[in-house]
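Novice: sequence below, structure please.
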Amino acid sequence: MNALNPSELLAQLRQQQFYMVTMQANTPTEDPLSILGPNMEEHLNWLIEQENNGTLFLSGAAADETEWDGSGVAIIRARSRAHAEQIAETEPFHRAGLRTNTVRGWQLNEGNVTVKLKLFDNSFEIN
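Specialist: Below is the predicted model:
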């Protein structure tokens, strides 16, 4: 067991600043693709652009094995919260009025991520 006190443990947190963009579906539905579909290509291209320019850290649907209402979450890199809000405003589903994007600060502090790359077959696993 670690013998450090809470102040020492807190000082060891990574404290890397990111911003969480919660993308809430304005019209939750059991068939979100019927609403989001017409803007899906633009949305995916936006995600690719954010990933390629280093803005996008993580992103995905707010879903589980039982449901997805069309909502999502993205963790982005930005100079400030105001800058993150500017980026969130450019997301195509938000611009089309299909989602409402809300920005909050999010600090990466702790966790465990394993990435397995298999170069020969060009595959990867994230655990």
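Novice: drop to CA atoms for contacts and neighbour counts, all remaining ones
Specialist: Noted.
Novice: for the residue nearest to residue 72 when sequence neighbours are not counted, give its distance to residue 12.
Specialist: Leaving aside its sequence neighbours, residue 72 sits nearest to residue 61 (C-alpha to C-alpha, 6 or more residues apart in numbering; 4.1 Å). Distance of residue 61 to residue 12, computed by C-alpha to C-alpha, to the nearest Å: 31 Å.
Novice: which one's the longest helix in the protein?
Specialist: The longest helix of the chain (DSSP state H) is helix 32-52.
Novice: buried sites along that helix?
Specialist: Neighbour-count burial for helix 32-52, counted by 16 or more other C-alpha atoms under 10 Å, picks out 35-36, 43, 47, 50.
Novice: stretch 75-91 too?
Specialist: Result for stretch 75-91 [16+ other C-alpha under 10 Å]: buried residues 75-78, 81, 84-85, 87-89, 91.
Novice: please give the structure of this sequence too, so both can be compared:
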Amino acid sequence: MSEEEMVTSVPAAGVMEASRAMLQKQLYAIFTTPVNGMGPVFAHLEEHLKFQVGLEREGVMFAAGPMWSDDEQSWEGEGMVVVRAASRQEAIAIAERDPMHTSGARSFQVRPWLINEGTLTVRLDYSSQTFTLA
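Specialist: Below is the predicted model of the structure:
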């Protein structure tokens, strides 16, 4: 095994340099997991969704939603929220305000996420005043 094959991490600066021609948009993914089953999650779901919509209206929310089980047949209460923040500490502060977390219904982990590749397609039909996300 070569020395390069044995490397388990690379400094962020090296990744930034290697992808310098790409988007390099820093966001933060909040992974949220139930602590005591689904009962507490459902008890705080309405407050949580209001909080999420507030983040969306403020321009903080990039995307959010439930994470299905691996067989795609059920929901076990997990979710992911991606936010715009100036730092991981700021993203943690956002997550700490979520009613799911203040109530103890869920715990969370925040991971920095650098967007380099991808596409977003929006179709806007003027005549019907409708749009489609692809």
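Novice: how many residues are close by the residue nearest to residue 104 of structure 1 when sequence neighbours are not counted?
Specialist: Spatial nearest neighbour of residue 104 of structure 1, chain neighbours left out: residue 20 (5.2 Å); criterion: C-alpha to C-alpha, 6+ apart. Other residues within reach of residue 20 of structure 1, judged by other C-alpha atoms under 10 Å, total 24.
Novice: mind checking what residue 20 of structure 1 lines up with in structure 2?
Specialist: Correspondence of residue 20 of structure 1 to structure 2, assessed by TM-score structural alignment: residue 29.
Novice: aligned to residue 46 of structure 1, what sits in structure 2?
Specialist: Using TM-score structural alignment, residue 46 of structure 1 pairs with residue 51 in structure 2.
Novice: returning to what we had before: residues contacting the residue nearest to residue 72 of structure 1?
Specialist: Counting by C-alpha atoms under 8 Å, 6 or more residues apart in numbering, residue 61 of structure 1 makes contact with 68, 70-73.
Novice: got a winner among the residues you listed for most neighbours?
Specialist: Ranked by the number of neighbours (other C-alpha under 10 Å), these place residue 70 first, at 25 neighbours.
Novice: tell me the SS of that one?
Specialist: strand (DSSP: H, G, I helix; E, B strand; the rest coil).
Novice: how far away is the residue nearest to residue 72 of structure 1 from residue 79 of structure 1?
Specialist: For residue 61 of structure 1, the distance to residue 79 of structure 1 (C-alpha to C-alpha) stands at 25 Å.
Novice: between the buried residues of stretch 75-91 of structure 1, which is nearest residue 105 of structure 1?
Specialist: residue 81 (6.9 Å; C-alpha to C-alpha).
Novice: aligned counterpart of the closest one in structure 2, please.
Specialist: In structure 2, the residue equivalent to residue 81 of structure 1 is residue 88, according to TM-score structural alignment.
Novice: so its match touches residue 28, yeah?
Specialist: Yes: if you go by C-alpha atoms under 8 Å, residue 88 of structure 2 and residue 28 touch, sitting 6.9 Å apart.
Novice: quick check: neighbours shared by the two?
Specialist: 110-112.
Novice: do a quick rundown of the helices in structure 1.
Specialist: 6-11, 32-52, 81-89, 92-95.
Novice: just to revisit the earlier point, and the gap between the equivalent of the residue nearest to residue 72 of structure 1 over in structure 2 and residue 20 of structure 2?
Specialist: Aligned counterpart of residue 61 of structure 1 in structure 2: residue 66 (TM-score structural alignment). Plainly put, residue 66 of structure 2 is 32 Å away from residue 20 of structure 2 if you go by C-alpha to C-alpha.
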